[in-house]
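Novice: Got a sequence here, can you build the structure:
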Amino acid sequence: MINQQYSSNLQRLQELFATTLLGDLPTILLGPQLRRLVYRHLFAAMGDQVYIQNGVEFLGTSSIELGQGVHIFKNVRLDAKGHPNNRIHLENRVAIERNVDIGCLEDTYIHIDEDTFIGANISIAGPGDIRIGKNCMIASHTGIYANNHNFTDPLSPINRQGITRQGIVIGDDCWLGHGVTVLDGVTIGKGSVIGAGAVVSKDIPPYSIAVGIPAKVIKSRNVKELV
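Specialist: Predicted structure coming up:
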């Protein structure tokens, strides 16, 4: 236990040293190139041609994997600390826009598959597992929350009643519009479109168009309609 705590503290010191020294170096001073060179020794895995802009914060880098051609822009926060089984995996060519917060809590796996775009000012939070498929487009100000607070006892503060965690799955080739909220336990099927501002509280079948609060399917995008 002591060795594990020492290892964790040492890792955090390395993260702080590297990110403090290089984290705010602008592009004009070869910041992305230097970060790519040094950060590769911190992450569990890191592919080639990774671009990390200045102002990005990483926590628990030994549990973070970046594929080839990943782009991470200003003021993004990736937090995998807090549990040895936590893992954040960004596959090849994932792009994370500015001010995105991706965080684990306990025993959490967050996986974003190839060629998916995560827009600005998005929050993606465990502790339930979150899997986002290939070629997805997630528009700005979306929230994806794989947890729910218990509140059945009115005599006890809600923050002491614990949480539930079921996980979230977003299939390949989905488009979530501006300001969508995806709640715990939801699966959004492949090829679906979720309209701006919708709150997804139940499963959405593949190739559906869903809008509203709560989100309801208004049309199908099945293969016959597309031919």
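
Novice: only C-alpha atoms for contact and neighbour calcs from this point on.
Specialist: Noted.

Novice: Quick one: list the elements packing against the longest helix that the chain contains.
Specialist: As assigned by DSSP state H, the longest helix anywhere in the chain is helix 2-22. For helix 2-22, the contact count by 3 or more C-alpha pairs under 8 Å, 6 or more residues apart in numbering; DSSP states H and E identifies helix 31-39, strand 57-59 as packing neighbours.

Novice: Please provide the structure for the following sequence as well, for comparison with the first:
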Amino acid sequence: MSIKEKIKQHPGLKRLSLYLLMPENQARPRTWVRWFINPFVHPKGKGSLIRRRTRMDVLPFNTFRLGRYSTIEDFATINNGMGAVIIGDNTRIGIGNVVIGPVTIGNNVIFAQNIVLSGLNHGYTDPEVPISLQPCSTAQIIVEDDCWVGANSVITAGVRIGKHAVVAGGSVVTKDVPPYTVVAGNPAKVIRRYNTTTGQWERV
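Specialist: Predicted coordinates for the structure are as follows:
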């Protein structure tokens, strides 16, 4: 059994480890973790760039990976506290994006500004318990290669966006998006689909 598994199974050790990694009731790791642990646990791909004003709520007990020649722009927030965040090659995470794991983003993906992807949901079903104290659930978000997501869109937990799909600005995506389609609206629906026979993007 690994050290990580032993800590998870021992409540006291788990509480102590979390206290050492980040302040109580905070998502951001302590300075010593950001400076001395994360650079070795989460190496960046060749030519990749994380802008100076990005908030990296990245902890060593879950995966964070940034591919080659990818960029995370200013004022974005990346959080792997509840699940891995994996970003492929030649991908741009735009200004003000929020990415909360578990999230996997493919290669050659473009995210515009102020997009939220959250693989995390807070529990709320017990009205006698504050929502902040109820258990959280997670469901993986997957964005396949060559996608483009427009500004101010929201991608909810458990959604898969297929290859070369486009999400129009301001959309709220609550269901899987088929490959080679354009979706728009709240909730997002398919409005165009690529026709391989005609070579045209056709209205649905």
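
Novice: what residues does the longest helix of structure 1 touch?
Specialist: 31, 34, 35, 38, 39, 42, 57, 58, 59, 60, 61, 62 (C-alpha atoms under 8 Å, 6 or more residues apart in numbering).

Novice: Can you tell me which of these are buried?
Specialist: 31, 35, 39, 42, 57, 58, 59, 60, 61, 62 (16 or more other C-alpha atoms under 10 Å).

Novice: Name the SS class of the residue nearest the centre of structure 2, please.
Specialist: Centroid-nearest residue in structure 2: residue 99, 3.3 Å away (criterion: C-alpha atoms, centre = their mean). Per DSSP: H, G, I helix; E, B strand; the rest coil, the local secondary structure of residue 99 of structure 2 is strand.

Novice: Residue 116 is in contact with that one, correct?
Specialist: Yes: counting by C-alpha atoms under 8 Å, residue 99 of structure 2 does reach residue 116; the two are 6.1 Å apart.

Novice: after superposition, how close is the longest strand along structure 2 to structure 1?
Specialist: As assigned by DSSP state E, the longest strand anywhere in structure 2 is strand 188-195. Compared with structure 1 after fitting, strand 188-195 of structure 2 has a mean deviation of 1.4 Å; criterion: mean C-alpha distance after the TM-score superposition for structure 1.

Novice: So which bits of that strand are buried?
Specialist: Those would be 188, 189, 190, 192, 193, 194, for strand 188-195 of structure 2 by 16+ other C-alpha under 10 Å.

Novice: Would you tell me which one of these comes nearest to residue 54 of structure 2?
Specialist: residue 188 (28.3 Å; C-alpha to C-alpha).

Novice: how about the aligned partner of the residue nearest to the centre of structure 2 in structure 1, what does it touch?
Specialist: In structure 1, the residue paired with residue 99 of structure 2 is residue 124, using TM-score structural alignment. Residue 124 of structure 1 is in contact with 101, 102, 103, 143, 144, 145, counting by C-alpha under 8 Å, 6+ apart.

Novice: For those residues, give me JSON lines that also has neighbour count and secondary structure.
Specialist: Shown next, in JSON lines, are the contacts of residue 124 of structure 1 (neighbours: other C-alpha atoms under 10 Å; DSSP: H, G, I helix; E, B strand; the rest coil):
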{"residue": "101", "neighbour count": "19", "secondary structure": "strand"}
{"residue": "102", "neighbour count": "20", "secondary structure": "strand"}
{"residue": "103", "neighbour count": "24", "secondary structure": "strand"}
{"residue": "143", "neighbour count": "21", "secondary structure": "strand"}
{"residue": "144", "neighbour count": "21", "secondary structure": "strand"}
{"residue": "145", "neighbour count": "24", "secondary structure": "strand"}
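
Novice: so which of those residues hold up in structure 2?
Specialist: Here is what carries over to structure 2 from these, by both residues aligned by TM-score structural alignment, their matches' C-alpha atoms under 8 Å: 101, 102, 103, 143, 144, 145.

Novice: Distance to residue 194 of structure 1 for those residues - can I get that in a markdown table?
Specialist: Formatted as a markdown table, those follow (distance: C-alpha to C-alpha, whole Å):
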| residue | distance to residue 194 of structure 1 |
| --- | --- |
| 101 | 21 |
| 102 | 21 |
| 103 | 23 |
| 143 | 13 |
| 144 | 13 |
| 145 | 16 |
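
Novice: Go through those and name the one nearest residue 114 of structure 1.
Specialist: residue 102 (16.8 Å).

Novice: which position in structure 2 aligns with the closest one?
Specialist: Residue mapping for residue 102 of structure 1 onto structure 2 gives residue 78, with TM-score structural alignment as the criterion.

Novice: mind listing what its match touches?
Specialist: Contacts of residue 78 of structure 2 were listed using C-alpha under 8 Å, 6+ apart, and they are 55, 56, 57, 58, 85, 98, 99, 100.

Novice: Kind regards, and thank you for your time.
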